[in-house]
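Participant: Kindly return the folded structure for what I paste below:
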Amino acid sequence: MTGEDRRRKLEEEHGMRFDYSFSSGFIPDLEKLSTRISFTALNNATESFDEHNLIGFGKKGKLYKAKLPYYDCLAAVKRFYNSRCLVKQCFSELMILGKFKHINIVPLLGFCIESTERLLVYKYMPNGNLYDWLHPMNNETKILDFHLRIKIAIGVARGLVWLHHNNFLIIHGNLCSSCILLDRNFEPKISNFGGAMFFSKSGSKELRLIQSDVYKYGVLLLELILGQDFYMPKETFKERISHPSTTIDTLYRAVDKSLIGRGNDAKIFSLLDIARGCVKPLPDERPTMLQVYKMLMDVKKINNGIEDYSETLTETDTTFTGFSDDNIELEIIEI
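Facilitator: Below is the predicted model:
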């Protein structure tokens, strides 16, 4: 599916027509999705985008920490580089994050479109991203114990279940540890929806796309347990994991040493087995994210030594703006 096809599908599903030039007549439609914030306010909140407020940068733009008036939380302001391609990604994120809300999806606070400026404003996540915790730089000491790792694994899975198994379908398409943000309690928030695809229902083609998210989740789960950076050529990774000589025992020998010998070995073996299922070469052999979530909950119960039903999918996990009945519980159906 081309970028233009994705744009048309998004526009049709949301009942809007947009021009990527973001003309003034287009702004009221966007204001239905999220709060419009002036560039002057964001400029002041970041102290003129001062470098000491810079908390991240990449191919899309720069991310700044900001304190906005009338908000009871810190914000993270993404200032996109001036590019037509990035304008489309900004639009996609705004459309999806503006309409759909979930505990494991990064909260969008607002947006700014003025002249050539394109900015999105998110709730600030004080513990940064998962990649930096798993691969600290410059001899930093960052430790994620097993409890936090399984909490993060479950939270990301819960978010993907909500995206995949709802009365709509969203394919993230770019899941990785650097786009998993962590709040003060290490609750994970999936971010980076610039390349996401939205569908009102799923067919055979969409189901294949879902399995791509499942595969990437499997890589993420292995990264969580092994502590290794798997962002290598796709075929190289597939060959290593699916090779007949690569057994669970082989993978266990590569487990992050900080997790070994702490009474969690049985749970680690179970997580490795789940991850291997997610990265099977044939997409049809991979589990759905709902199946993965249920397996992770079984592992969590073993970890606690008791039945633990605290991580259930409730109506608060499946709300989105514009839904008429706040009390209705959306049925999660396995595809």
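Participant: switch to C-alpha atoms for all contacts and neighbour counts from now on
Facilitator: Fine.
Participant: all helices of the stretch 51-200 of the chain, in order?
Facilitator: 84-99, 130-134, 146-164 (DSSP state H, counting those that start in this stretch).
Participant: what would the ones you listed look like in TSV with mean neighbour count?
Facilitator: Below are the helices of the stretch 51-200 of the chain laid out as TSV (neighbours: other C-alpha atoms under 10 Å):
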stretch	mean neighbour count
helix 84-99	20
helix 130-134	20
helix 146-164	22
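Participant: Please produce a markdown table containing those helices, extended by distance to Arg286.
Facilitator: Shown next, in a markdown table, are the helices of the stretch 51-200 of the chain (distance: least, C-alpha to C-alpha, whole Å):
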| stretch | distance to Arg286 |
| --- | --- |
| helix 84-99 | 26 |
| helix 130-134 | 24 |
| helix 146-164 | 14 |
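Participant: Run the chain-centre distance for stretch 103-120.
Facilitator: 16 Å (C-alpha atoms, centre = their mean, to the nearest Å).
Participant: From Arg208, how far off is Leu175?
Facilitator: 16 Å (C-alpha to C-alpha, to the nearest Å).
Participant: In terms of neighbours, single out the busier of the two.
Facilitator: Neighbour count, other C-alpha atoms under 10 Å: between Leu175 and Arg208, Leu175 has more, with 24 against 14.
Participant: Let's compare: structure for the following, please.
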Amino acid sequence: MGSCCSVRIRADSPRRDGPSPRYVGIDGRDASSRRSSFSVPLTPRSESEILDSSNLKIFSFNDLRIATRNFRPDSVLGEGGFGCVFKGWIDENTFKAAKPGTGMVIAAKRLNQEGFQGHKEWLTEINYLGQLYHPNLVKLIGYCLEEEHRLLVYEFMPRGSLENHLFRRTSYFQPLSWNLRMKVALGAAKGLAYLHSPEAKVIYRDFKTSNILLDTNYNAKLSDFGLAKDGPKDGKSHVSTRVMGTYGYAAPEYMATGHLTARSDVYSFGVVLLEMLTGRRVIDKNRPHGEHNLIEWAKPYLASKRRVLQVMDARIQGQYTPSMALKATTLAIKCLATEPKYRPKMVEVVHILEQLQDSGIVKNEEIEKQRRTITKDYSRKAASYPRPLASPIA
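Facilitator: Presented below is the predicted three-dimensional model:
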């Protein structure tokens, strides 16, 4: 995650999947007010109130040290501004450290004392994930606060981040199919829709491919809530805050004014959807001149029904119909509208993606039907020809 300042840009701490430019600085956030999933308004709370009411397991540093095999380098799952995330094992009942390969697998995120994020971001994650529960939000199991040690313990997501599956060219990460991409997009959209709902009223503020984690069945879950904010209150149209987030994903009006709304998240969703459709990063300086910025490069193609297929990821060619591609790219365009009021709400995005997923199932059925027809025709033709006579025995 990153911090951001007035409007300085810097390269974030190196990640295993490559660095990404981010806005940096320190957000003067307090432990802002929260609402539980039952829509009970809460007043701004102190640190002790947040920790006491989180319903999370409190881990000792020693238990997490043993669970992660002393934070061994080969246990690292990822790395960011917060610090490293380590794979570990704990007993399902006692939550004590377990032998590797036994018990429950966890992901332990350890705060880097010299990083660009600190205690406030750590506390913000507990504030939100300690109270918000949804199938498309990663589950926070507990935390450790012991002297200078601060860690967060999450459920382990076996398939890692969407970013890895889209952009890492290794044999371990196979390209996601069209249907899986639409499934992931729908799951992530449902997570955002829940955050924006009256039950939660939260602005996520850091929606990007590296914060979308996948379980064994490619169900998407949003992670990393250190930049989340409560939505506007008392009839206000926006929340005023310092600009924080990741370069390329942040909405233009938020970058320009610091005015944050739920539509800011919608813009970020549009960026991620476009990355999923094209297989390209939103900012990629390794591309040829004129293609560094995905949105600027893709816009002329997206505006043309005839040219839209030219931006689609070649790795999923033939897995969708032109109408499905057009519907998905049209949705991305709407989410990326310069004027926030023209962007759809996330509940609308969910509805469109559900339709796309249904049409994907229909397409698969059509493909299977065609395959059976071709196989049947081939068998009929083969049966209509006489079998060759057996060769005479010499």
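Participant: rewinding a little: quick one: closest of the helices of the stretch 51-200 of the first structure to Val106 of the first structure.
Facilitator: When the helices of the stretch 51-200 of the first structure are ranked by proximity to Val106 of the first structure, the top entry is helix 84-99, at 7.8 Å, counting by C-alpha to C-alpha.
Participant: What's the match for Lys369 of the second structure in the first structure?
Facilitator: In the first structure, no residue is matched to Lys369 of the second structure (TM-score structural alignment).
Participant: Just give the number of residues close to Lys369 of the second structure.
Facilitator: Neighbours of Lys369 of the second structure under the rule other C-alpha under 10 Å: 12.
Participant: so it is in which element?
Facilitator: helix 346-384 (DSSP states H and E).
Participant: in that helix, what's buried?
Facilitator: Buried positions in helix 346-384 of the second structure, judged by neighbour count with 16 or more other C-alpha atoms under 10 Å: Met346, Val347, Val349, Val350, Ile352, Leu353, Glu354, Leu356, Gln357, Ser359, Gly360, Lys363.
Participant: is it true that the first one touches Gly191?
Facilitator: No - between Met346 of the second structure and Gly191 no contact is recorded; they are 9.2 Å apart, counting by C-alpha atoms under 8 Å.
Participant: secondary structure class for the counterpart of Ile274 of the first structure in the second structure?
Facilitator: Aligned by TM-score structural alignment, Ile274 of the first structure pairs with Leu331 of the second structure. Three-state assignment for Leu331 of the second structure (DSSP: H, G, I helix; E, B strand; the rest coil): helix.
Participant: just checking, Leu331 of the second structure touches Val349?
Facilitator: Yes - using C-alpha under 8 Å as the test, Leu331 of the second structure is close enough to Val349 to be in contact (7.4 Å).
Participant: ok, Lys267 of the first structure to Asn166 of the first structure distance?
Facilitator: Counting by C-alpha to C-alpha, the gap from Lys267 of the first structure to Asn166 of the first structure is 29 Å.
Participant: Stretch 281-288 of the first structure: how far from the chain's middle?
Facilitator: 21 Å.
Participant: buried set for it?
Facilitator: Result for stretch 281-288 of the first structure [16+ other C-alpha under 10 Å]: buried residues Pro281, Pro283, Arg286, Pro287, Thr288.
Participant: Pick the one among those closest to Ile190 of the first structure.
Facilitator: The shortest approach to Ile190 of the first structure among those belongs to Thr288, at 17.9 Å (C-alpha to C-alpha).
Participant: In the second structure, what residue corresponds to the closest one?
Facilitator: Per TM-score structural alignment, Thr288 of the first structure is aligned with Lys345.
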